[in-house]
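1. okay, predicted coordinates and the sequence, questions at the end:
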Amino acid sequence: MTDDDVDRCSAKGCQSPAVWALLWNNPKLHTPERRKTWLACDEHRTSLSDFLGARGFLKDVVAHVPPG
C-alpha cells in the first residue's frame, strides 16, 4: 500500500489517515436509509461530528475500515 492509497480525513486541509467514519444524511435530500460518509482522524472526529449534529444530519460514528 502506498501513501496515496490511505483514506484521508475529510476536514479541510487535513492529510491525516482516517480512523472514523461519520455516517450522515440530509433528510431534505436523501431517503431515510441513505448514508453518506465523511472520514475523520482522531483530531477532527468531534468537530466534524458537531458540524453534522448541529444540522441534524449525523446518524452514526463507527470505526473506519479501509476497503480491501
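-> Arrived safely, thanks for sending.

2. only C-alpha atoms for contact and neighbour calcs from this point on.
-> OK.

3. which stretches of the chain form helices?
-> Taking DSSP state H, the helices of the chain run over residues 45-54.

4. in space, what's closest to W24 - neighbours in sequence excluded?
-> The spatial neighbour of W24 that comes closest, neighbours along the chain excluded (Cα to Cα, 6 or more residues apart in numbering), is L58 at 4.5 Å.

5. putting a second one here so we can go through both:
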Amino acid sequence: MDPDLCSAKGCQAPATWQLLWNNPKLHTPERRKIWLACDEHRGSLSDFLTARQFLKDVQPHSSSDE
C-alpha cells in the first residue's frame, strides 16, 4: 500500500503530520477536516490555515501502511 502523501501542492513526500482544521463559515464547530503534511511543509500549511483562523490542532500522523 502506498504511504499517505503531503497535501502541499506538488509534494510527493510521505505525510508525518496531520493538520486538523475547519472553516467556521461552512462547518459546525466540532467538525474537523484534515490536511496531511511532511516535515518540510508543516510550517507553511499551518501558517496558511492560521492566517485564516482555521487551524485547530496539529498531530503526528501514522501512515495507513504501517
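-> Structure received. Just so it is clear, the structure is predicted and the values come from calculations on it, not from any experiment.

6. fetch the TM-score of the aligned pair.
-> Superposed pair, TM-score by TM-score structural alignment, normalised by the length of the second structure: 0.93. Supporting alignment: 65 aligned residues with a Cα RMSD of 1.0 Å.

7. follow-up on the earlier one: the second structure: which residue goes with the residue nearest to W24 of the first structure?
-> Counting by TM-score structural alignment, L58 of the first structure lines up with L55 in the second structure.

8. same question for G13 of the first structure.
-> Under the alignment (TM-score structural alignment), G13 of the first structure pairs with G10 of the second structure.

9. what of A40 of the first structure?
-> So, by TM-score structural alignment, A40 of the first structure is matched to A37.

10. please verify my assumption that that match contacts C11.
-> No. With contact defined as Cα atoms under 8 Å, A37 of the second structure does not count as touching C11 (9.2 Å).
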